[in-house]
Every structure is written in C-alpha cells, then in structure tokens.
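[1] Predicted model and sequence below, questions to follow.
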Amino acid sequence: MNDIFPKQGLIVSCQALEQEPLHGGDAMAKMARAAVSAGAIGIRTNGVPDIVAIKREVDVPVIGLIKRDMPGSAIFITPTLEEVKAIVAAKADIVALDVTNREGRLETVKALIEYAHEHGAAVMADISTLEEGLAAEELGADFIGTTLSGYTPYSTQQETPDFELLGQLCKAVNVPVVAEGRIWTPEDAAKALNTGASYVVVGSAITRPQLITARYVSALRTR
C-alpha cells in the first residue's frame, strides 16, 4: 500500500486544535485546497470532520489521525482502535498512529494496523527513534514518519529537524520514510528529500498562523 503517492513531494498538515482560532468550519478544507493548488501531493489532518471535508475538497491522498487525550497516558495520536475505526469510516487513505515504545504500545498497536489494512487503509507509523522505526516496519506499517522525535523523553531533543534519525531510517527500512517535525523552511524540506525521505510533511510553517506570527514576534523582541 506504499504506492499511494505517485511521486515524491510535499504533504501539508492541515490541523487546528480546539483551542486554536482556525478550528472548526471549513478553514482546514480551504487550507488543503490552497496547498494542493500550489503543488502539495497529499494532506495530513486531524479529526473526522476535517478528514471528510478535505476528502470532498481535494483529490490527493489524505492521511487521517485523531488526537485524543487519554487519562494517565502519553499516547496522543490515534491511541485506540476506536479512533482507527472512525478514521477508516471517514475514508482517509492512510491512518496515522503512534508507534512509539511506550506503555506497551508496540504490543497493542498491531491490532490497529491490521484493522486499517483489513478495511483498505494504509498506515503511517509516527515514531521517535530508529528502533521504533524498525519495529514499525516489522509490525506492517506502510510509511514511517519521524513525527514524534523530540516528543518522547528518550528521543533526541532539539529545535531543528532530526535529520540524523531520518538518514538512519532511510538506510535501515524498506518502506517509504516521511520527514516530519520542526521543518520550518523550504531549505529544511529540500534537505529532507536529499537525506533520503520519500515525502516531507510540513504543518505549522504553512497552516498555523498563530505559530508563524509568534516566531516573527519573538525574533523582533530579541533582535
């Protein structure tokens, strides 16, 4: 299922959490349409309403996820089978989920991957280390993303993209590797492809104006 995208390129993450100004309505669908009109080959989005709206708006593959706070758990991205079922029912082409080595996740996530496959959806494993990437491939993930590097306590903590992990994964696995996380510039995105990534996901630098503005404000205050 890893031939969903016809070519290498940019996947734009169109997400807005409940507390953010662009949450709700058709904001993310419009973001997705704008991104595709400029050449994005795919969209990554959060929540059933936006998955459905974006699928109606664009004709490129959609990576769907559901972010959900689980009491007492650090697993946030598509944590349970309930979310996988909802994403599949919303007709996402790819289900993105946490495949980190926390809370016995590598044992429980196999059933989630199998359900997605049984219902015609591919799986993108969001990981934070090389070992997790290798485990994700073994579990049957169709794509492996560096999404969670820096978001687990044992992974590399840095403000820049984790090109080291990206390069390691590209050499070690046979499925497409997706560069994601802290990619703020076109130069970062190009470097990710040059490092070996099949696809590059960019979100905050394109679709989260409050974060983009905050970077400018911070730069001006500390000049």
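    Received the coordinates, thanks. Residues are numbered from 1 along each chain as shown.
[2] C-alpha only now, for contacts and for neighbours.
    Will do.
[3] Could I get the full set of strands for this protein?
    9-14, 42-46, 62-65, 94-98, 122-126, 143-145, 177-180, 199-202 (DSSP state E).
[4] would you list those in TSV and tack on distance to Glu82 and mean neighbour count?
    Shown next, in TSV, are the strands of the chain (distance: least, C-alpha to C-alpha, whole Å; neighbours: other C-alpha atoms under 10 Å):
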stretch	distance to Glu82	mean neighbour count
strand 9-14	22	25
strand 42-46	15	26
strand 62-65	12	28
strand 94-98	12	27
strand 122-126	15	28
strand 143-145	21	29
strand 177-180	25	28
strand 199-202	25	26
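[5] Ile77: which of the ones you listed is closest?
    Taking C-alpha to C-alpha, strand 94-98 is the member of the strands of the chain nearest to Ile77, at 5.3 Å.
[6] let's bring in a second one:
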Amino acid sequence: MDRQQQLRSLQGGLIVSCQAPADSPLHQPEMIAAIAAAAVQRGAIGIRLDTPEHVRAVRDRLPDTPIIGLWKRTFPESPVYITPRYAEAEAIAAAGADIIALDCTLRPRPDGEDFRQIIPRIQQELGRLVMADVDTMEAAIAAAEAGADLIGTTLYGYTEATQGRTPPGWDLLAAAVQQIPNTPMICEGGIASPQAARQACDRGAFAVVVGTAITGIDLQVQAYVAALNARL
C-alpha cells in the first residue's frame, strides 16, 4: 500500500488509541494487542500505540491494520516527550508502525533536534508517513511546511502555549482546516462521545482519534470513584 492509499484508508474513520499507564495491569503487550483487536473487530480503521513493544505486539496480531506509533520518553532538558528524537522514530518504524507520530510543537527538543529535520528523515530514510501532534495554529503551519502527512490536535490544552484551554481543540481544528486545506487534520484529544466524534468530522476532521473514552479503563474508573467519593 503506497502513502496515498494509506491516507485514504483512514479517511472518515475511527482510530483508537490503545494505551495504559505504566503501573496498570493492562500495560502489557499482549493486553494492548487484545484491546486493539477488539477495537478493529468492532470497526476501528486504525490504532494508535505507544512504545516499540506494543507496536510490535499489535502488528503481529493485526498485520493489515494501519498503526500510528509513537514512543513517549522524557528528558530533563525538554518538555517534549512524544517521539522526541529521530532515534525513537526509528525504533517505532522498526517495530512495524505505518505512521510515526511526534510532537511538533514549537518547543526545544532533546539533543537540539528539530522536527523540521526529523520529518523528512522519517519519510525518506524510514519510508513512513508522519503525524504531527500540535497545540497551536503556528505549530500546525510549521508542521505542514515541514511536510507532515497528517496533523493532529493532540497537544491542544497540554502545553504552556495552550494552558487553560480544554480539548477538543475545535478552534484549532477549524482554523487548520481553513488555512492548511492540503494537509489532512486529525482530531485527537477530548473526544468523549460518539456525538463529539461525529461533530469533529462535521467540522472538517479527516479522521478522529479516541483514547480514554474507549480504552482508558484506569482513568475512567478513577473519575467515577472520585465523583462518588465527592458526595460522601
């Protein structure tokens, strides 16, 4: 499947983010792979995953399903943690991801790397598509100019530049669809219902990524327990 076919396969569909906290019993490759398989069985057209181990497990279980892979790693000198360096992108590609997601906010990266150099290297040296996770319109434009194949609203509300804003990033999505019409926009972050997912597509999203509302058992249970305890 070439790049354009890969992109077309995602259009208008649901991509399920299958992730779990490191201390969760679900944070095991075989568990993540089972969750991903259940999502695909019920109609998801793609899966978003963290770590090479989880990408590899899902690739083995779902050989034909598009995978957006990333590797969350923290470094003391930088706030960027979603595939912060080319080395992480290389490992995710080797594990079997079709699309590499990376933080493309306008923040300093570890080792002085720049996403403007990382994106073409992923495309040319690894032969993979790139999903740019952004927080602002300025970052979205920079990612598009760098050649990102997809742009996601993933980091809206999670960075210093968007502090105090609550996902979904409807304003960011609308502006990007208008100003960057040739780069598909993925709505990710804060999609908590089927109705919100439909609303994202109605607003011009190429596809929708949903995580916590579908696969976030740990966070969902914590939220329910907190709500119940608050009334005691």
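    Now that the structure is in, tell me what you want to look at. Just so you know, these numbers come straight off a predicted model, no measurement behind them.
[7] What does the superposition give as a TM-score?
    Laid over one another, the chains give 0.94 as their TM-score (TM-score structural alignment, normalised by the length of the first structure), with 223 aligned residues with a C-alpha RMSD of 1.8 Å.
[8] To Glu159 of the first structure, which of the strands of the first structure lies closest?
    strand 177-180 (12.7 Å).
[9] The closest one packs against which elements?
    Contacts defined by 3 or more C-alpha pairs under 8 Å, 6 or more residues apart in numbering; DSSP states H and E place strand 177-180 of the first structure against strand 143-145, helix 163-172, strand 199-202.
[10] nearest to Arg105 of the first structure, of the ones you listed?
    The stretch from these with the least distance to Arg105 of the first structure (C-alpha to C-alpha) is strand 143-145; that distance is 15.7 Å.
[11] tell me how far that closest one is from the chain's mean position?
    Chain-centre distance of strand 143-145 of the first structure: 8 Å, with C-alpha atoms, centre = their mean, to the nearest Å.
[12] what does that strand correspond to over in the second structure?
    Using TM-score structural alignment, strand 143-145 of the first structure corresponds to residues 150-152 of the second structure.
[13] What of stretch 10-21 of the first structure?
    Across the second structure, the stretch matching stretch 10-21 of the first structure (TM-score structural alignment) is residues 14-25.
[14] Confirm for me that Asp126 of the first structure is in contact with Val95.
    No - Asp126 of the first structure lies out of contact with Val95 (C-alpha atoms under 8 Å); the separation is 10.3 Å.
[15] How many neighbouring residues does Ala89 of the first structure have?
    13 (other C-alpha atoms under 10 Å).
[16] For the first structure, just list every one of the helices.
    27-37, 48-57, 81-89, 105-118, 130-139, 163-172, 186-195, 204-207, 209-221 (DSSP state H).
[17] what's the average per-residue distance for the second one once overlaid on the second structure?
    Once the two structures are superposed, the average separation between helix 48-57 of the first structure and the matching residues of the second structure is 0.9 Å (mean C-alpha distance after the TM-score superposition for the first structure).
[18] could you give the angle of that helix to helix 27-37?
    40 degrees (axes from the mean of the first three to the mean of the last three C-alpha atoms, to 10 degrees).
[19] got it, and the longest one?
    Direction vectors for helix 105-118 of the first structure and helix 27-37, defined by the same axes, to 10 degrees, enclose an angle of 70 degrees.
[20] how about helix 105-118 of the first structure: buried residues?
    Leu106, Val109, Lys110, Leu112, Ile113, Glu114, Tyr115, Ala116, His117 (16 or more other C-alpha atoms under 10 Å).
[21] same thing with the shortest one?
    For helix 204-207 of the first structure, the neighbour count (16+ other C-alpha under 10 Å) marks Ser204, Ala205, Ile206, Thr207 as buried.
[22] which two from these end up farthest apart in space?
    Among the buried residues of helix 204-207 of the first structure, Ala205 and Thr207 lie farthest apart (C-alpha to C-alpha), at 6.3 Å.
[23] Tell me the one of the buried residues of helix 204-207 of the first structure nearest Ile11 of the first structure?
    Ile206 (10.9 Å).
[24] what's the counterpart of the closest one in the second structure?
    In the second structure, Ile206 of the first structure lands on Ile214 (TM-score structural alignment).
[25] What of Leu130 of the first structure?
    In the second structure, Leu130 of the first structure lands on Met137 (TM-score structural alignment).
[26] and that match, how far is that from Pro29 of the second structure?
    35 Å (C-alpha to C-alpha, to the nearest Å).
[27] about what we covered before: what about the residue nearest to the match of Leu130 of the first structure when sequence neighbours are not counted, neighbour count?
    Among residues not flanking Met137 of the second structure along the chain, Leu172 sits closest, at 6.1 Å (C-alpha to C-alpha, 6 or more residues apart in numbering). With neighbours defined by other C-alpha under 10 Å, the count for Leu172 of the second structure comes to 22.
[28] Leu172 of the second structure contacts Thr136, correct?
    Yes - counting by C-alpha under 8 Å, Leu172 of the second structure touches Thr136, with 6.6 Å between them.
[29] Which residues are in contact with each of those two?
    Tyr156 (C-alpha atoms under 8 Å, 6 or more residues apart in numbering).
[30] returning to that earlier point: let's have the helices and strands packed on strand 177-180 of the first structure in JSON lines, adding distance to Ile183 of the first structure.
    Formatted as JSON lines, those follow (distance: least, C-alpha to C-alpha, whole Å):
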{"stretch": "strand 143-145", "distance to Ile183 of the first structure": "13"}
{"stretch": "helix 163-172", "distance to Ile183 of the first structure": "10"}
{"stretch": "strand 199-202", "distance to Ile183 of the first structure": "6"}
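[31] between those, which one is nearest to Ala16 of the first structure?
    strand 199-202 (13.7 Å).
[32] in the superposed pair, what's the mean gap between that closest one and the second structure?
    Looks like 0.4 Å for strand 199-202 of the first structure (mean C-alpha distance after the TM-score superposition for the first structure).
[33] Gln195 of the second structure -> the first structure?
    Applying TM-score structural alignment, one finds that Gln195 of the second structure aligns to Glu187 in the first structure.
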